[in-house]
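Q: Below are the sequence and a predicted model for it; my questions follow.
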Amino acid sequence: MSDASITTTQEPEASFGDYVALLKPRVMSLVVFTAVVGLLAAPVAVHPFIAFCAILFIAIGAGASGALNMWWDADIDLLMKRTARRPVPAGKVTADEALAVGVALSGLSVMMLLLATNWVAAAILAFTIFFYAVVYTMWLKRWTPQNIVIGGAAGAFPPMIGWAVATGGVSVESLLMFALIFIWTPPHFWALALFMNADYENAGVPMLTVTHGRRVTRNHVFGYTLLLAVLAVGTAFTAIGGPVYLAVALVLNAQFVLGAWRIWRRDETVAEADKYKVEKKFFRLSLLYLFAHFGAILAEAALRPWGLGGW
C-alpha cells in the first residue's frame, strides 16, 4: 500500500486567536471599563502601577469566567447561530482545554489581585467568577426564565471590585454602580431574546421569550426600563454624579424609555414583518447606554480635582 493511499483526519489546531475568543473579549471590554470607572471614581488615589495590575487581574478573571462558561455551555452553544462559531462548539478548542484555562486563570487572577491590592477586592472577584460560572451558567441559565435577572449580578460586580481596590471596602456609591448594571441587564438581554428567540428555543434555554412569550417579555422590558431610568437619573444627585452625568442620564434615559415604550406597544405581526427593526435598535442603544453612563461617572471623577465635577 502506498503512502498516497493513506489518509488521516486531524482536528484543526487551535490558534492564539481561538484562545483569546475563549475569554470573551467583548464582554471583557465592558468588565474592564466599568472596573476602571469604579477604581477612578473612588475617593482614594491608587498608584498607577497598582491600578494597572488590578485592572489586568480583573480582566483575567473575567476571561476565566468566559472560558468556564464556554466549557459548560458547549452543547447549547452548538445549537444557537449566535454562538455556534465559538471555539469549543466549533471544535477549535476542546472542552477539557477550556476547563483547564478557566480554572487556571481563575486561581491566578484572584491570587494576584489579593497580592497586588487587598482581600476585599480579591474576595469580590472570586465570588464574581463563582457566581457567573456556577450559579448562573450551571444552574440559573437552564433552570429559570429569571436567569438573566438574577444572573445579571455577575456582570454588575466589576465596578465594585474597582472601588474596593481603591478603598478596601464597599460603599453606597459602589452599590449604585452595581445597581445600574444589574437593572440594565434584563432589558438589554430580553431585547436580544425578542429577535433571537429561535436560538433559545432550539437550545432549550428557558429565556422569558420561550417560557412566557414575547408579549410578556415586552411588558418586562418596559417595566425594567422605567425602574432603570429612575435609578440612573437619581444617581446624578449622589457623590458619583454631577451636572455632566445628569445631562447624559436625562438624554439617554428619555431615549431608552421611548425605545422600550415602542417595544411594549409593538404587534408581533408587525415586528416579524420588519424583522424586529425596533428591537434591534433598542438593543444597540442599550450598549451605548451603559458605556455612556459610566463614561459620565468617569468624567465627573476627572473634573472633581479641578473643582468642576459633582455638585
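A: That came in fine, so what should we check first? Predicted model only: the values in this text are computed from it and were never measured.
Q: all contacts plus neighbour counts: C-alpha atoms, from now on.
A: Fine.
Q: Of all the residues in the helix or strand harbouring Phe127, which ones are buried?
A: Here Phe127 sits within helix 119-130, counting by DSSP states H and E. Of all the residues in helix 119-130, those buried under the rule 16 or more other C-alpha atoms under 10 Å are Trp119, Val120, Ala121, Ala122, Ala123, Ile124, Leu125, Ala126, Thr128, Ile129, Phe130.
Q: Closest one to Ala14 out of the residues you listed, please.
A: Set against Ala14, the nearest of the buried residues of helix 119-130 by C-alpha to C-alpha is Ile129 (24.7 Å).
Q: tell me the contacts of the closest one?
A: By C-alpha atoms under 8 Å, 6 or more residues apart in numbering, the contact set of Ile129 is Gly61, Ala62, Ala64, Ser65, Ser106, Ala154.
Q: Find the nearest non-adjacent residue to the second one, please.
A: It refers to Ala62. The shortest distance from Ala62 to any non-neighbouring residue, by C-alpha to C-alpha, 6 or more residues apart in numbering, is to Met28 (5.8 Å).
Q: Next: Asn197.
A: The shortest distance from Asn197 to any non-neighbouring residue, by C-alpha to C-alpha, 6+ apart, is to Thr209 (6.4 Å).
Q: For the helix or strand hosting that neighbour, name the packing helices and strands.
A: Element membership of Thr209, judged by DSSP H and E, is helix 208-211. Contacts defined by 3 or more C-alpha pairs under 8 Å, 6 or more residues apart in numbering; DSSP states H and E place helix 208-211 against helix 172-195, helix 197-203, helix 213-235.
Q: And the contacts of the shortest one?
A: The contact list for helix 197-203, computed with C-alpha under 8 Å, 6+ apart, reads Ile76, Asp77, Leu79, Met80, Lys81, Arg82, Ala193, Pro206, Met207, Thr209, Val210.
Q: show me the contacts for the fifth one.
A: It stands for Lys81. So Lys81 contacts Asp199 (C-alpha under 8 Å, 6+ apart).
Q: what about versus this one:
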Amino acid sequence: MNDSKLLLPTDWRDFFALTKPRVMSLVIFTGLCGLLAAPATIHPVLGFTAILCIAIAAGGAAALNQWWEADIDAGMKRTAGRPLPAGRMDRESARDFGVALSAGAVLLMGLAVNWLSAAILALSVVYYAWFYTVWLKPRTPQNIVIGGGAGAFPPMIGWIAATGHISLMPVLLFLIIFMWTPPHFWALALFVQTDYAKVGIPMLPVVAGERTTRRHILAYAALLLPLTLVPWAIGGAGRIYGVAALLLGIAFLALATQVGLRQSGEDDPMRPEKRLFGFSILYLFVLFAALVADHWASIEGWQP
C-alpha cells in the first residue's frame, strides 16, 4: 500500500539526494581549483575544511531549493522522482535540513578558515536559495542569466579561503562561470522545455521560443571565449591554461554555432543541444583543471 510506504522513516539516501550530488561535484571541483590555484599556501586540514564547507553549503542551498519548489518539481517529469514530490519526505524536514547545513557550513568556515570566505559563502546560499529560487526563476526568462552567479561563487570562495582577500583573478573565475551558465543551462532547457511550460516557469525557450534561445546561446558562447583568455592576457595564468582555454573555447563555440544555426523541427537523434550540454560540463572541468596544472607547473619551474 502506498500509504504504509509513506509512513516509513525517510531513508538517508533521500537526504543525500536533496543535496543534488551531481551538481555538487562541479561545485566542489571548481571550489577546490580556486583554492589550489591561489597564490598562497593553506594548511591541508584548513583547505579540506574550506572545501567541505563549500560542499555542505551547496547541499544546504539545494535542499532549500527543493523545499520551496516541491510543487513545481512534482509537475516536471525530470524532477518528479525527487524525495519531496515522490512523497518520501515532508517539506519541513527538507527545510530544516537545508537551514542546518547552510548555517553550519558558514559558521565552520568563519571559525576555521576566515570570515571573508564565510561571508561570501553565506551570500552564495542566499543568492541561490532566495534570490534565484524564490524571486528570479518564476518571474523572468533571464532567471538563469542573473541566477548564474549562484554557481559562480565556489572558485572565488576557494581562492579567498587560501589568500584571505579578494583580487582580480577570483573575480575573473566568477565571471567565467557566470558567462558559461546561460549556454549550458539553455541547452538543457531546449530539450526539456515542455516540462518548464507545464509548470509555468518562464524559461527563455518557453517565453521567447527556440530560435531566440539558440541565438542567445551562440552570443554567450562567443563572449565566453575571450573572457576565458583574460587571465592569460593579464599574467594571472600561464601558457598551459591559455592554450587549454583557447582550444576548449573554440570547441565550445563550434558546438554553440551548431545549436545557433539549427532550424526548428530538424530530425537529428543526436541533437546539437544535447551535445553542447554534455560538452559544457566537460569544458568547465578541463578548463579549471588546466588552471591548477598551470599554477603548479609555474611553482615547479617547468612552465613552458
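A: Here it is on my side, so go on. What you see is a predicted model, and the numbers here were worked out from it, not measured in a lab.
Q: returning to what we had before: quick one: the helix holding Thr209 of the first structure aligns where in the second structure?
A: With TM-score structural alignment applied, helix 208-211 of the first structure matches the range 204-207 in the second structure.
Q: And the residue lying closest to Val210 of the first structure once chain neighbours are set aside, how close does it get to Lys277 of the first structure?
A: Nearest residue to Val210 of the first structure, sequence neighbours excluded (C-alpha to C-alpha, 6+ apart): Glu201, at 6.2 Å. Distance, Glu201 of the first structure to Lys277 of the first structure, by C-alpha to C-alpha, to the nearest Å: 21 Å.
Q: Ok, Ala191 of the first structure next?
A: In this view, Ala191 of the first structure and Lys277 of the first structure are 11 Å apart by C-alpha to C-alpha.
Q: Which one of these two is surrounded by more residues?
A: Neighbour count, other C-alpha atoms under 10 Å: between Ala191 of the first structure and Lys277, Ala191 has more, with 27 against 13.
Q: residues contacting the counterpart of Trp190 of the first structure in the second structure?
A: Matched to the second structure by TM-score structural alignment, Trp190 of the first structure sits across from Trp186. Trp186 of the second structure makes contact with Leu204, Pro205, Thr213, Ile217 under the criterion C-alpha under 8 Å, 6+ apart.
Q: how about those in CSV, adding neighbour count and distance to Lys5 of the second structure?
A: Formatted as CSV, the contacts of Trp186 of the second structure follow (neighbours: other C-alpha atoms under 10 Å; distance: C-alpha to C-alpha, whole Å):
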residue, neighbour count, distance to Lys5 of the second structure
Leu204, 23, 39
Pro205, 23, 38
Thr213, 24, 42
Ile217, 25, 44
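Q: out of the residues you listed, which one sits closest to Asp96 of the second structure?
A: Distance to Asp96 of the second structure across these (C-alpha to C-alpha) is lowest for Leu204, with 32.2 Å.
Q: give me every residue that touches the residue lying closest to the closest one once chain neighbours are set aside.
A: Computed as C-alpha to C-alpha, 6+ apart, the closest residue to Leu204 of the second structure that is not its neighbour in sequence is Pro141, at 4.7 Å. Applying C-alpha under 8 Å, 6+ apart to Pro141 of the second structure gives the contacts Pro202, Met203, Leu204, Val207.
Q: Aligned counterpart of Pro141 of the second structure in the first structure, please.
A: So, by TM-score structural alignment, Pro141 of the second structure is matched to Pro145.
Q: Point me to the helix or strand that includes that match.
A: Pro145 of the first structure belongs to no helix or strand, assigned by DSSP H and E.
Q: again, but for Ala94 of the second structure
A: Element membership for Ala94 of the second structure, per DSSP H and E: helix 91-112.
Q: what is the orientation angle of that helix with helix 115-126?
A: For helix 91-112 of the second structure against helix 115-126, the angle between stretch directions is 160 degrees (axes from the mean of the first three to the mean of the last three C-alpha atoms, to 10 degrees).
Q: what span of the first structure lines up against helix 91-112 of the second structure?
A: Under the criterion TM-score structural alignment, helix 91-112 of the second structure matches residues 95-116.
Q: Give me the buried positions along the matching stretch.
A: Neighbour counts over stretch 95-116 of the first structure (16+ other C-alpha under 10 Å) mark 95, 98-103, 105-106, 108-114, 116 as buried.
Q: hmm, back to that, list buried members of the contacts of Pro141 of the second structure by neighbour count.
A: Pro202, Met203, Leu204, Val207.
Q: what's the nearest residue to the last one if we skip its chain neighbours?
A: Take Val207 of the second structure and drop its neighbours on the chain: the residue closest to it by C-alpha to C-alpha, 6+ apart is Pro141, 6.7 Å away.
Q: Pick the one among the contacts of Pro141 of the second structure closest to Gly249 of the second structure.
A: Distances from Gly249 of the second structure to those, taken by C-alpha to C-alpha, are shortest for Leu204, at 23.6 Å.
Q: counterpart of Gln258 of the second structure in the first structure?
A: In the first structure, Gln258 of the second structure lands on Arg262 (TM-score structural alignment).
Q: Neighbours of that match, how many?
A: Neighbours of Arg262 of the first structure (other C-alpha under 10 Å): 16.
Q: again with Ala229 of the first structure
A: By other C-alpha under 10 Å, neighbour count at Ala229 of the first structure equals 21.
Q: my guess is it contacts Asn253, does it?
A: Yes: contact between Ala229 of the first structure and Asn253 holds when scored by C-alpha atoms under 8 Å: they sit 5.5 Å apart.
Q: How many residues are close by Ser4 of the second structure?
A: 7.
Q: That one sits in which helix or strand?
A: Ser4 of the second structure belongs to helix 2-6 when assigned by DSSP H and E.
Q: now that helix: how far from the chain's centre is it?
A: On the basis of C-alpha atoms, centre = their mean, to the nearest Å, helix 2-6 of the second structure sits 35 Å off its chain's mean C-alpha point.
Q: now what about it, what contacts it?
A: Helix 2-6 of the second structure is contacted by residues Gly87, Arg88 when judged by C-alpha under 8 Å, 6+ apart.
Q: cutoff 10 Å now
A: With C-alpha atoms under 10 Å, 6 or more residues apart in numbering as the test, helix 2-6 of the second structure has contacts from Ala86, Gly87, Arg88, Met89, Asp90.
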